[in-house]
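> Got a sequence here, can you build the structure:
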Amino acid sequence: MMDFDRKLNMVTSSDKPIKSPRLSNKFSISIPTIVRLGEVSPATDSACSAYEHYLRLPDLKKLWDCKEFPDWKNESILRPALQALEITFRLVSTVLSDPRPYSNRREWKRKLESLAMNQVELIAMICEDEEEFSDTQGKPPTIGLFSSAGVLSREDSSTEVWKLSSNTTVVSRGSESSLLPRLATWRTAEDIAQNILYSIECEMRRCPYTLGLGEPNLSGKPNLDYDLICKPYNLQSLKKPPSDDFNHENQTVYTTHQILECWIRVSHEILHRVVDRIDSNEFERAANDCWMIERIWKVLEQIEDLHLLMDPNDFLRLKSQLTVKSDSSSSAAFCFRSRSLIDITKKSKNLRHKLPDILGVEVDPLGGPRIQEAAMNLYRKKTKKTEFEKIHLIQSMQAIESAMKRFYYAYKQVLVIMVGSLEAQGNQSFVSEDSLAHIFLEPTYFPSLDAAKTFLGDYWEQGRRNKNSVQIETESTHSFE
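Predicted structure coming up:
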């Protein structure tokens, strides 16, 4: 993989400052050495273990790892996604039940509604993949609307009877355990719950089934067996942190990070599938997965932004009670206590190593421009469907890089606002020591693609200049005649 690192290895060898001949009598300007940044690493084991214990991650992982449908490949992806959505409903309930008069409920409702809708969009993207499932791949557990022949079961309190047409009666059974139908009956949360339900109806239109959370389901689609997959009862048993003797901010922080970890798990599973699909030359499907990962990074950023609404005094008091302090030995930010976050960061960066396989070339051990030339040819020709798919995949991989760096940059700003710039930077040099700064200041992961676009831009610029020159010469000739 020397071609990827060639630009990173171009380090200025001389330690002497380079002086400008015109300004040498006044001051000297030294060109900083290009630092090759190492791999991001998690915080100490004790800090990571404390973080996992606080969020009860071992119990959450048991729910994620539950395999009840071995032939259904999307189970490991859709289950944590649905659980993240369900925990968001719990956060809505927690925020709207907060007795503190200084809590900004209006902005909380807006942000949580937006977060829930973005999660529904992601879930719909995951479910769209089910349209192409085969008998060997397995089908998700769904509940048909016409299986009961219009008969309402006495035991099922969540069923609803309605007419799809003049001659067709539908018995729609929704979730009995989810919090969303309950929020829709609560006057304080009725508006946000109804908006989420309408969002489910709209986003699931391209899917072969719907979620069954009380959305209108005007198309009469089968309902996903939400309670069987999501297991809301089990999630409710994890709603309290190990120590719940703190202020009301504790429940908010705890629930917010559980949502974060659920989507990190989803990203982890999709990243594995991207690699498998690239190896199988399924470039179009791999591109769709990469766009999902890009959106997940944006959702992770949106989740972290919820900290901006937390009361500064209550948050800092909770932080002190939880003894959440910066690790002075490694100056690690709090986000680096999540081993899973570090893992998907590395996997997102390592997608660059699949670029030679996508372009169909081998990496030149001498650092030659093979990948760059192959990319230029791919951008210019585009004569086959597979070439379109490759371009879409490359674009989505670069979008992942951009979204991931934005996440860490935004996290840095949230950290500064919540705890102050002094502790956020840990009294360290911003560029040389801060791991967060290293991530979003890293050079591009795709230098060959950068070079290809640079040369391609020069090619078209030169063509434009030649065309203008020919046009001027022609007009001069006609004028002379």
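
> from here on, contacts and neighbour counts on C-alpha atoms
Fine.

> center of the chain, which residue is that?
Ile296 (1.7 Å; CA atoms, centre = their mean).

> Touching, that residue and Ser267? I think so.
Yes - applying CA atoms under 8 Å as the test, Ile296 and Ser267 come out as touching, 6.9 Å apart.

> and the residue nearest to the centre of the chain, what does it touch?
The contact partners of Ile296, by CA atoms under 8 Å, 6 or more residues apart in numbering, come to Leu122, Trp263, Ile264, Ser267.

> what do you get for Gly220?
The contact partners of Gly220, by CA under 8 Å, 6+ apart, come to Leu145, Leu164, Val170.

> how close does the second one get to Gln194?
Taking CA to CA, to the nearest Å as the measure, Leu164 and Gln194 are separated by 21 Å.

> again with Asn223
Distance from Asn223 to Gln194, by CA to CA: 18 Å.

> ok so, going back, looking at Leu164 and Gln194, which is more packed in?
It is Gln194, of Leu164 and Gln194, that has more neighbours when counted by other CA atoms under 10 Å, with 18 against 14.

> ok, back up a step: and the contacts of Gly220, which is closest to Pro216?
Taking CA to CA as the measure, Leu164 is the one of the contacts of Gly220 closest to Pro216, at 11.3 Å.

> Touching, the closest one and Ser172? I think so.
No - counting by CA under 8 Å, Leu164 does not reach Ser172; the two are 10.7 Å apart.

> If you count neighbours, what's buried in whichever strand or helix holds Ser448?
Using DSSP states H and E, Ser448 maps to helix 447-480. Buried residues in helix 447-480, defined by neighbour count with 16 or more other CA atoms under 10 Å: Pro447, Ser448, Leu449, Ala451, Ala452, Lys453, Leu456.

> What of stretch 202-214?
Cys202, Glu203, Met204, Arg205, Cys207, Pro208, Tyr209, Thr210, Leu211, Gly212, Leu213, Gly214.

> what does stretch 271-290 give?
Of the residues in stretch 271-290, those buried (16+ other CA under 10 Å) are 271, 273-275, 277-278, 281-290.

> run this one through as well so I can compare:
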Amino acid sequence: MATPKLSPISPVRRDDTKPCAPSAVLRVQDASAAEAYEQYLRLPELSALWKPGSFPEWASEGLVKPALQALEITFRFASLALSDPRCYASRRELARRLESLAAREAELVAALCDDRSAPPPLAELTASGGVLPRERSASSEVWQIPGSAAAVVCRASEASLLPRLAAWDKSEALASRVMYAIEAQMQGCAFTLGLGEPNLAGKPVLEYDRVVRPHELHALKPKPSPEPKSGYVNRENETLFTMYQILESWLCAASQLLTRLNERIEAKSWEAAASDCWILERVWKLLADVEDLHMLMDPDDFLRLIKSQLAIRAGSDASFCFRSRALLHVANATRDLKKRVPWVLGVEVDPNGGPRVQEAAMRLYHSRRRGEGEEAGKVELLQAFQAVEAAVRRFFFAYRQLVAAMMGTAEASGNRALFVPAEGMDPLAQMFLEPPYYPSLDAAKTFLADYWVQQMARASAPSRQS
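Prediction:
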């Protein structure tokens, strides 16, 4: 189908690689603050657990492993929240939020595990011949699949905290709901996680303890740091520490996901790339959910921790989150997806800044064969690009509001020196208000809206004349 001609009021935008106002690259200016952040969270030790290589035949190890470890750290967070002795702690609401967070993490883990090209290390249920091993009797069950004469042994992780939470009266209900969420989310996968979920389909079970290494993971707790004079131990220290370990683990997974996404775009696997892009959008939303947990911290204990023990001052080192090199890397890599638009559309950028990319986008959006042949998956991928952009903007805008709510508006506007270049505008506001990442796609949709308005006007004109 031929693309309609541009109307006089249709917008013409310059190509995506030549925006009107280039986006500033986010960088950490204070390297010592970033180093202190990494040492506080014990990131060098945690990142050693993320590294792939333990299972050479598992292609997605570097992507799935940090996501599973983030889920396991969430179980530790739930245990920490429910055992908080402070009478003013928001235990009930925090437990609800963590249950919801664990369910969403399980959903993302299932999406990441849906790639069946190279399965992870699995334990076959029938490998034991229906005999319950003596050394694993506490974490295994023998049962029979309906319609089959063979007995199977369903193994559960021995080191994960989730089965232990299920055995604790305070967390039994929470743990059981999380287990059922895992069971539901893993239905589309060829295996299940082995965290005590029912596994009604009798699927192979992930060697969870070998992959996640819960004992080593939970050993990375915050170092005891009582206040020098009073000896006061701030409970929010462990809360903040655990929260940001979850955040960093998902940022590691997001970085690996971006690598796979770019590889699939390069290989012109549009549908697979679109799937990865939608997962990336959900990861950004999950990161915002993790940050929102700040609101359930006690204000006095939180500010005492931030200002007294961690000594974070307004100005150059105010934004604790933006000391994260991983966050800034993932943010920059996500924004760089805009450079992939010409490749997806099959055109080269006009060196003179003409609307070549916009016209290609209009042809694709308006084509009758946009979901067929070589065009299959392209529209979905372009839609996912813009959905990720919206998620990134929401994350940074929400973080700015979060800082204001937790630490006051002076802190929210005092973090401009963290970034290079240092503009007069607050960098968070600058990022939120910067031009669209995909101006050509934006212009193409504006044109299509105008085109259909004109079509409707032409169709209604004869009826008015008659």
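
> Break down the stretch 151-300 of the second structure into its helices, ranges please.
In the stretch 151-300 of the second structure, the helices defined using DSSP state H, counting those that start in this stretch lie at 162-166, 172-185, 208-212, 214-218, 235-266, 270-292, 299-304.

> Pipe those into JSON lines and attach distance to Met425 of the second structure per row.
As requested, the helices of the stretch 151-300 of the second structure are exported to JSON lines (distance: least, CA to CA, whole Å):
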{"stretch": "helix 162-166", "distance to Met425 of the second structure": "45"}
{"stretch": "helix 172-185", "distance to Met425 of the second structure": "43"}
{"stretch": "helix 208-212", "distance to Met425 of the second structure": "43"}
{"stretch": "helix 214-218", "distance to Met425 of the second structure": "40"}
{"stretch": "helix 235-266", "distance to Met425 of the second structure": "27"}
{"stretch": "helix 270-292", "distance to Met425 of the second structure": "23"}
{"stretch": "helix 299-304", "distance to Met425 of the second structure": "26"}
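
> Minimum distance to Val349 of the second structure: which of the ones you listed has it?
helix 235-266 (16.8 Å).

> Mean deviation, the closest one versus the first structure?
Superposed on the first structure, helix 235-266 of the second structure shows a mean distance to its aligned partners of 0.4 Å (mean CA distance after the TM-score superposition for the first structure).

> so that helix corresponds to what in the first structure?
Here helix 235-266 of the second structure aligns to the first structure at residues 248-279, judged by TM-score structural alignment.

> Need the counterpart of Thr88 of the first structure in the second structure.
Under TM-score structural alignment, Thr88 of the first structure pairs with Thr74 in the second structure.

> mean shift of the strand or helix carrying that match relative to the first structure?
Per DSSP H and E, Thr74 of the second structure falls inside helix 61-82. Superposed on the first structure, helix 61-82 of the second structure shows a mean distance to its aligned partners of 0.4 Å (mean CA distance after the TM-score superposition for the first structure).

> what packs against that helix?
helix 43-50, helix 91-112, helix 162-166, helix 208-212, helix 214-218, helix 235-266 (3 or more CA pairs under 8 Å, 6 or more residues apart in numbering; DSSP states H and E).

> now it, how far from the centre of its chain.
13 Å (CA atoms, centre = their mean, to the nearest Å).

> same thing with stretch 365-383 of the first structure?
Counting by CA atoms, centre = their mean, stretch 365-383 of the first structure comes out at 29 Å from the chain centroid.

> Can you give me the buried ones in that stretch?
So for stretch 365-383 of the first structure, counting by 16+ other CA under 10 Å, buried means Arg370, Ile371, Gln372, Glu373, Ala374, Ala375, Met376, Leu378, Tyr379.

> For the residues you listed, give me JSON lines that also has secondary structure and distance to Ser338 of the first structure.
Listed next are these as JSON lines, based on DSSP: H, G, I helix; E, B strand; the rest coil; distance: CA to CA, whole Å:
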{"residue": "Arg370", "secondary structure": "helix", "distance to Ser338 of the first structure": "38"}
{"residue": "Ile371", "secondary structure": "helix", "distance to Ser338 of the first structure": "35"}
{"residue": "Gln372", "secondary structure": "helix", "distance to Ser338 of the first structure": "36"}
{"residue": "Glu373", "secondary structure": "helix", "distance to Ser338 of the first structure": "39"}
{"residue": "Ala374", "secondary structure": "helix", "distance to Ser338 of the first structure": "38"}
{"residue": "Ala375", "secondary structure": "helix", "distance to Ser338 of the first structure": "36"}
{"residue": "Met376", "secondary structure": "helix", "distance to Ser338 of the first structure": "39"}
{"residue": "Leu378", "secondary structure": "helix", "distance to Ser338 of the first structure": "39"}
{"residue": "Tyr379", "secondary structure": "helix", "distance to Ser338 of the first structure": "38"}
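
> so stretch 102-115 of the second structure matches what in the first structure?
Stretch 102-115 of the second structure maps onto residues 116-129 of the first structure, going by TM-score structural alignment.

> can you pull the buried residues of the matching stretch?
For stretch 116-129 of the first structure, burial by neighbour count (16+ other CA under 10 Å) applies to 116-128.

> Contacts for it next, please.
The set of residues external to stretch 116-129 of the first structure that reach it, using CA under 8 Å, 6+ apart, is 74, 77-78, 81-82, 85, 88, 196, 199-200, 203-204, 206-208, 292, 295-296, 299.

> hmm, 7 Å instead?
Contact with stretch 116-129 of the first structure is made by Leu78, Ala81, Leu85, Thr88, Ile196, Ser199, Ile200, Glu203, Met204, Arg206, Cys207, Met292, as judged by CA atoms under 7 Å, 6 or more residues apart in numbering.

> tell me the contacts of the corresponding residue of the second structure for the first one?
Read it as Leu78 of the first structure. In the second structure, the residue paired with Leu78 of the first structure according to TM-score structural alignment is Val64. Val64 of the second structure sits next to Val109, Leu112, Ala253 when contact means CA under 7 Å, 6+ apart.

> unless I'm mixing things up, the last one is touching Leu63, no?
What that stands for is Ala253 of the second structure. Yes - at 5.0 Å, Ala253 of the second structure and Leu63 qualify as touching, with contact defined as CA atoms under 7 Å.

> Let me see the contact set for the equivalent of Leu441 of the second structure over in the first structure.
Matched to the first structure by TM-score structural alignment, Leu441 of the second structure sits across from Leu449. Going by CA under 7 Å, 6+ apart, Leu449 of the first structure touches Gln372, Ala375.
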